[in-house]
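In: the following block contains a protein sequence and its predicted model.
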Amino acid sequence: MAADKKANKVVLAYSGGLDTSVIIPWLIENYGCEVICFAADVGQAEELDNLEARALQSGASKLIIGDLKEEFAKDYLFPMIHSGALYERKYFLGTSIARPVIAKHLVQVAEQEGADAIAHGCTGKGNDQVRFELAIMALNPTLKVIAPWREWDITSREDALAYLEAHNIPFPNNNPGLYSRDRNLWHISHEGGKLENLANAPDDSMFMLSNSPKSAPDEPETVEIAFENGNPVAIDGVSYSPAQIVMKLNALGGKHGIGRVDMVENRLVGMKSRGVYETPGGTILYAAHQELESITLDRETMHMKDTLSLQYAKLVYFGQWFTPLREAFDAFFSVTQKAVTGKITLQLYKGNVIVIKRSSPYSLYREEYATFGPSPVYDQSDAAGFIRLFGLSSKVQALIQMDDVKVPQVPIEEIVRD
């Protein structure tokens, strides 16, 4: 066995899916190591059922499950809501934002168990390999990282099933659509299978969190979301924990067909890929948070925040969570959220999120200021001077460029002053 193919104890990021089920015996066979499985509960629901039995059956020495739902919502999802980050105009970063919290706990488990390596089941063509490995590198660079998809000769689902059969490890073949899915508290993604052909529309049977807008209720439903310092804290007057907020809005949004996105995105590794995402609760929270910011943030702060939001989305997508840049971004966004307190009422109807009411004790909107009638803070005659000064550079440039027009031979300062 080559020196680089040795490890004493490996912690595997375990999902119970086909890939990680194959990785357990493959690591034992190729690295001669003990395999400890770690499953991060970030809201996969029934995907965690019977996980321990499957891990032990595949050859793991034990399975550790970490309930990370509240930490995930409070320390990762809520800061992202503050930023308003969307990747390439559409993607709510559901898979991307879960990777740092999973990686953090993988490293902690490896340190607690005395492991010398961490393994993951990310493919060599995807983004997740970068996200996991950058996080591990930032948190404990002494840990070896093993990525079987970059080493083995398994190239298909059929190869993987054949490998398990050869090792007498049963595995349920319950994915007839051959979709690659990732589910957590924030979303579920669907890739591969029929979706690889851009001419194929998603089948309604593929969706798991949301009704089709066509089959959603025919009557709209209203919901009020309360925020404190940018964090959602209550739904219809009832307080909930961060994870409960997301789960309840997932159920409500899914009922009304909200949060479906079908997009072709630019992967970090260079290729384009198609993903179909369901983010019902996140879509509602982003809409409500954005509307509350519209009345509590001043213009210049909002515009700068929109600019930085794009960079924050790239940072999350590229797996650069554990960096000084992310901390600096969070510091800026945290300041912007000091006045983002109030309530937003939304109407949910067949895939649409419609704003009904906005209120905040820190609202910068005042009816008496915005009115077209007399106002104590705005004299309409002041606008003439403002427009002259605001357009001064354009006026000077136009005067200079009037080559074929006879410009009066008077001092330029007199023309500008008119």
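Out: In hand now; what should we look at?

In: C-alpha from now on. contacts and neighbour counts both.
Out: Noted.

In: who touches the spatially most central residue of the chain in this structure?
Out: With distances taken as CA atoms, centre = their mean, Leu93 lies nearest the centre of the chain, 2.1 Å away. Residues near Leu93 by CA atoms under 8 Å, 6 or more residues apart in numbering: Leu86, Tyr87, Ala313, Val316, Tyr317.

In: Phe207 now?
Out: Listed by CA under 8 Å, 6+ apart, the contact set of Phe207 reads Glu278.

In: what comes up buried for stretch 352-366?
Out: Neighbour counts using 16 or more other CA atoms under 10 Å place Asn352, Val353, Ile354, Val355, Arg358, Ser359, Ser360, Ser363 of stretch 352-366 among the buried residues.

In: just those: which are in strands?
Out: Where the buried residues of stretch 352-366 overlap with strands, as defined by DSSP state E, the overlap consists of Asn352, Val353, Ile354, Val355, Arg358, Ser359.

In: adding distance to Ser394, write the buried residues of stretch 352-366 out as JSON lines.
Out: Shown next, in JSON lines, are these (distance: CA to CA, whole Å):
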{"residue": "Asn352", "distance to Ser394": "42"}
{"residue": "Val353", "distance to Ser394": "41"}
{"residue": "Ile354", "distance to Ser394": "39"}
{"residue": "Val355", "distance to Ser394": "38"}
{"residue": "Arg358", "distance to Ser394": "38"}
{"residue": "Ser359", "distance to Ser394": "39"}
{"residue": "Ser360", "distance to Ser394": "39"}
{"residue": "Ser363", "distance to Ser394": "35"}
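
In: wait, a strand at Ala60?
Out: No - when DSSP: H, G, I helix; E, B strand; the rest coil is applied, Ala60 is found to be coil, with no strand at that position.

In: for this protein, which segments are assigned as strands?
Out: Per DSSP E, the chain has strands spanning 9-13, 34-41, 62-67, 117-119, 144-146, 180-183, 188-191, 221-228, 231-235, 238-239, 260-266, 272-278, 342-349, 352-359. These are given in chain order.

In: what's the closest of the ones you listed to Thr323?
Out: Taking CA to CA as the criterion, strand 144-146 is the member of the strands of the chain that comes nearest to Thr323, at 19.4 Å.

In: ok, and what's touching that closest one?
Out: For strand 144-146, contacts defined as CA under 8 Å, 6+ apart pick out Asp116, Ala117, Ile118, Ala119, His120, Glu133.

In: okay, pairing it with this:
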Amino acid sequence: MDLKQLKGLRVGLFTSGGLSSTAVAAWLAENGVDVTCYVADIGQQAPMPAGELATRLSEHGLKSRAVDLRAEMAGTALDLVTYQATYEGGYWNTTGASRAVLVSGLGPVLRADGCDVLAHGCVGGGNDQSRFARYAARFTPDLTVFTPWTEAWMLERFPTRTHMSTYLSDLGYPKELTDWAAYSIDGSLAGFSHESDALESLATAPASLEPLMTVWPQDAADEPGTFTVRFEGGRPVAVDGTAVAPLDAMLRANALGGRHGISLRTVVENRVNGTKCRGVYEAPGLDVLGPCLDALYQACLDKPSTALLRRLSATLGGAVYEGRFHDASGRAAAAGADLLAAGVSGTVEATLYRGNVHVQRLLDLADAPGTARQTRFTHGGHHWITQAGQGATV
């Protein structure tokens, strides 16, 4: 799409406070495009909270609207836990997960506001361009998707991120929104990713990076912390004896995990476009809840079910990363994982200490059908007895 075409349409721009999306918003508005910035609150606090960002954009003459999607983001984050849906290196791809939340959550708002175009500021040819395209086709097929950084006329105006930063600085935008020429973050209440010019070199240690949700293990609390979580059907329903909704579960797990240095992973991953890229990822709540539920799966699922869940987890981890979480294959894999998780309930007690999660006890387990634990030493030590079922000698 060219600028002339955009001037005749109402554009809804997903704006996170990132350098590229903010530059797009300011420049389109300056050139007479009817653009509204939609700021989704998915629990991110950087570069600034969603409400503050919407206010700052409005102060600079941009139409903006904040939309609270924290509950939806928390629900999707806990889907990842239930499905054990990690990606390469065992990390939780919270960026890919958030793209589904943004399009499914903001799409109806754009439509209700009369928007014709869904726009975003993601890098042309990158992972997120592909993710947004897939989810827009799934959730907002009636809206045209505008990807600025695949258009020659936008690239000519802003050939580098430094040009974007200078442009916004000259317009008086705050440093919190402009000082990102060589660094990029993406975040939600589920986790944050960090990329930069320095991190692109595999010879550079990430030690200078400042985490946003957790701390480096050596800086964590001196004393271990305890965490008790009750799962029912593979979903957390109580934390430390208090019933929780998904958002509460995530916030409490994030706070404790962050205090104890849980979750900093450096990964060189295979990207959607066939390249490799290095990033640093933090998701303390997921890295607390995930191992706790995995311990329940180990205890409660029979061998074939466990093997099947592992395969489904790998499929779903890839689907989240590639923006296929809501494709037919992703929905089928999720339905299978839900079926396996449905019979798995119990309470997990864990100790957190300097980057490690140690599961201590499993209590009040509800086994999936067909499982039976065996005991030996509690029956004299010379033969096995099934603990579940009829207690027959094996």
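Out: Structure received. Since we're looking at a predicted model, the values are computed, not measured.

In: show me which of the ones in strands among the buried residues of stretch 352-366 of structure 1 is closest to Ala73 of structure 1.
Out: Lowest distance from Ala73 of structure 1 to these (CA to CA) belongs to Val353, with 21.8 Å.

In: which residues sit in contact with the residue mapped onto the closest one from structure 2?
Out: Structural alignment places Val353 of structure 1 opposite Val357 in structure 2 (criterion: TM-score structural alignment). Listed by CA under 8 Å, 6+ apart, the contact partners of Val357 of structure 2 are Ile262, Val288, Pro291, Ala350, Thr351.

In: contacting residues around the alignment partner in structure 1 of the first one?
Out: Under the alignment by TM-score structural alignment, Ile262 of structure 2 pairs with Ile258 in structure 1. Ile258 of structure 1 is in contact with Ser210, Asn211, Pro213, Thr279, Pro280, Thr283, Ile284, Leu348, Lys350, Gly351, Asn352, Val353, counting by CA under 8 Å, 6+ apart.

In: residues near the residue opposite Pro224 of structure 2 in structure 1 once aligned, how many?
Out: Under the alignment (TM-score structural alignment), Pro224 of structure 2 maps onto Pro220 of structure 1. Residues within reach of Pro220 of structure 1, counting by other CA atoms under 10 Å, total 15.

In: roughly how far does the nearest residue to Pro220 of structure 1 once chain neighbours are set aside sit from Ile356 of structure 1?
Out: If you skip the residues right next to it in sequence, Pro220 of structure 1 has Tyr349 as its closest partner in space, 4.7 Å away by CA to CA, 6 or more residues apart in numbering. Here the distance between Tyr349 of structure 1 and Ile356 of structure 1 works out to 12 Å (CA to CA, to the nearest Å).

In: alignment lookup: Ser193 of structure 2 to structure 1.
Out: In structure 1, Ser193 of structure 2 lines up with Ser189, judged by TM-score structural alignment.

In: distance of the residue lying closest to that match once chain neighbours are set aside relative to Ser180 of structure 1?
Out: Nearest-residue entry for Ser189 of structure 1: Tyr277, 4.5 Å, with adjacent residues in sequence omitted and distances by CA to CA, 6+ apart. With distances taken as CA to CA, Tyr277 of structure 1 is found 12 Å from Ser180 of structure 1.

In: which neighbours do these two share?
Out: Taking CA under 8 Å, 6+ apart as the contact rule, the neighbours common to Tyr277 of structure 1 and Ser180 are Ser189, His190.

In: who has more neighbours out of the two?
Out: Tyr277 (27 against 12).

In: that one is in contact with Asp262, isn't it?
Out: Yes - with contact defined as CA atoms under 8 Å, Tyr277 of structure 1 reaches Asp262; the gap is 6.4 Å.

In: need the contacts of Val357 of structure 2 in TSV with distance to Val272 of structure 2, can you?
Out: Written out in TSV, the entries for the contacts of Val357 of structure 2 read as follows (distance: CA to CA, whole Å):
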residue	distance to Val272 of structure 2
Ile262	28
Val288	28
Pro291	27
Ala350	36
Thr351	37
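
In: show me the two of those that sit farthest apart.
Out: In terms of CA to CA, the contacts of Val357 of structure 2 reach their longest pairwise distance at Ile262 and Ala350, which sit 12.8 Å apart.

In: now which residue in structure 2 aligns to Leu399 of structure 1?
Out: Aligned by TM-score structural alignment, Leu399 of structure 1 pairs with nothing in structure 2.

In: nearest to Asn250 of structure 1, out of the strands of structure 1?
Out: The minimum distance between Asn250 of structure 1 and the strands of structure 1 falls on strand 272-278, with 9.4 Å, by CA to CA.

In: in structure 2, what stretch matches that closest one?
Out: Counting by TM-score structural alignment, strand 272-278 of structure 1 corresponds to residues 276-282.

In: mean shift between that stretch and structure 1?
Out: With mean CA distance after the TM-score superposition for structure 1, stretch 276-282 of structure 2 departs from structure 1 by a mean of 0.6 Å once superposed.

In: buried ones in that stretch?
Out: Of the residues in stretch 276-282 of structure 2, those buried by neighbour count under the rule 16+ other CA under 10 Å are Arg278, Gly279, Val280, Tyr281, Glu282.

In: over to stretch 147-165 of structure 2?
Out: Of the residues in stretch 147-165 of structure 2, those with enough neighbours to count as buried (16+ other CA under 10 Å) are Thr147, Pro148, Trp149, Met154, Phe158, Arg161, Met164, Ser165.

In: so what's the last one closest to, chain neighbours aside?
Out: Nearest in space to Ser165 of structure 2, with sequence neighbours left out and distances taken as CA to CA, 6+ apart, is Thr178 at 4.9 Å.

In: measure the one you found to Ala66 of structure 2 for me?
Out: For Thr178 of structure 2, the distance to Ala66 of structure 2 equals 20 Å [CA to CA].

In: Ile262 of structure 2 too?
Out: Distance of Ile262 of structure 2 to Ala66 of structure 2, computed by CA to CA: 31 Å.

In: gap between Ala25 of structure 2 and Tyr353 of structure 2?
Out: Relative to Tyr353 of structure 2, Ala25 of structure 2 is positioned 44 Å away (CA to CA).

In: how about Phe14 of structure 2?
Out: If you go by CA to CA, the gap between Phe14 of structure 2 and Tyr353 of structure 2 works out to 38 Å.

In: more neighbours: which of the two?
Out: Neighbours of Phe14 of structure 2 and Tyr353, each counted by other CA under 10 Å, are more numerous for Phe14; the result is 24 against 21.
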